[in-house]
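*Asks:* Model the structure of this input:
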Amino acid sequence: MSEQQPSRAPEPVGAYPYTRRVGNLLFLSGVGPRQRGEPNVPGVEVDEDGNILKYDFERQCHAVFQNVRYILEEAGAEWDDLVDVTVFLTNMQDDFPVYNRLYAEYFATAQPCRTTLEINCLPTPIAIELKCIAALKDKQ
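*Replies:* As a prediction, this is how the structure comes out:
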């Protein structure tokens, strides 16, 4: 087993690695849209108490996909190595159609299994988080 901390992905919000390899499987911890070194979440506007005033969900989706790609590349994997994606949304009714459309674009060739769940909230003011598993090729 091995662990790596990607340098282009956002800093974790807790004490955990972004990846953990077991055999030829690469497990990714939950990945959100935050960007490394940036205090604000892309597309999110909050008030002085931290309450979300508005958010650009499409912008968050693009940022999440980019972060997953960064993490995979840092671990020696590729986008097409993804075999399972669990999606956590905080507003299924409004955001799922947008997510589904973008997911179809990003995963036009790669076809991992997918589960989508609505949850009450995430640990930072984000509307989406992905939990992924990749199967690494023999070159690893």
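*Asks:* C-alpha only now, for contacts and for neighbours.
*Replies:* Will do.
*Asks:* gap between the residue positioned nearest the centre of the chain and Leu122?
*Replies:* With distances taken as CA atoms, centre = their mean, Val31 lies nearest the centre of the chain, 3.2 Å away. Distance, Val31 to Leu122, by CA to CA, to the nearest Å: 11 Å.
*Asks:* just checking, the residue nearest to the centre of the chain touches Asn67?
*Replies:* Yes. With contact defined as CA atoms under 8 Å, Val31 and Asn67 form a contacting pair (7.0 Å).
*Asks:* Next, Ala108: secondary structure please.
*Replies:* Of the three states, Ala108 takes coil under DSSP: H, G, I helix; E, B strand; the rest coil.
*Asks:* this one as well, want them side by side:
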Amino acid sequence: MTTELPVRFIHAPDLGRPAGYSHAAEVRGGRTVYISGQIALDNHGNVVGADDFEAQARQVFRNLGHVLAAAGLDFGAVVKLTIFLTDMQDIAAFRRVRDEFVNTAAPPASSAVQVAGLVRPELWVEVEAIAVGP
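*Replies:* Take a look at the predicted model:
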């Protein structure tokens, strides 16, 4: 399912072309869904990928996918991601996983920050999202 969005992704011509994200996303009507930060827990509350960053990131995106589906949307509806990493050295691995899920031709606006820790010490990544649907 590809979601038709009332969104225009913007790249400022006076800035360098961003790698894997858009400078901005303009919403022109539609409904907005704010998705709480998702972490690498399965539906039983168990950590997925306790020793594997990419496994954790994939579980985070699977969890985001479940929330999007519950809202009647898919990853094509995502206009903004906020990424929390406990180690910014994991950003390249994060991007590899992210690109398996989001539209790389029109990627969402994004912010990434390094944090001292997440809700559980064995977790390394959390992602929240904003999606727009018809």
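*Asks:* what's the counterpart of Ala127 of the first structure in the second structure?
*Replies:* By TM-score structural alignment, Ala127 of the first structure lines up with Trp124 in the second structure.
*Asks:* again with Val87 of the first structure
*Replies:* Aligning on TM-score structural alignment places Val87 of the first structure opposite Ile83 in the second structure.
*Asks:* could you measure its match against Ser110 of the second structure, distance?
*Replies:* 8 Å.
*Asks:* okay, those two: which has more neighbours?
*Replies:* Taking other CA atoms under 10 Å, Ile83 of the second structure and Ser110 do not tie; Ile83 has more neighbours (20 against 17).
*Asks:* May I ask which helix or strand encompasses the more buried one?
*Replies:* strand 78-85 (DSSP states H and E).
*Asks:* Need the overlap of contacts for Val31 and Leu122 of the first structure.
*Replies:* The overlap between the contact sets of Val31 of the first structure and Leu122 (CA atoms under 8 Å, 6 or more residues apart in numbering) consists of Glu129.
*Asks:* still on that earlier bit, against which helices or strands is the helix or strand that the strand holding Ile83 of the second structure is followed by packed?
*Replies:* Next along the chain after strand 78-85 of the second structure, taking DSSP H and E as the criterion, comes helix 91-98. Packing contacts for helix 91-98 of the second structure, counted by 3 or more CA pairs under 8 Å, 6 or more residues apart in numbering; DSSP states H and E, involve helix 53-70.
*Asks:* can you give me the angle the helix it packs on makes with strand 78-85?
*Replies:* 150 degrees (axes from the mean of the first three to the mean of the last three CA atoms, to 10 degrees).
*Asks:* Which residue numbers in the first structure does helix 53-70 of the second structure align to?
*Replies:* Under TM-score structural alignment, the match for helix 53-70 of the second structure is residues 57-74.
*Asks:* Comparing the matching stretch with the second structure, how large is the average distance?
*Replies:* Its matched residues in the second structure lie on average 0.4 Å from stretch 57-74 of the first structure after superposition (mean CA distance after the TM-score superposition for the first structure).
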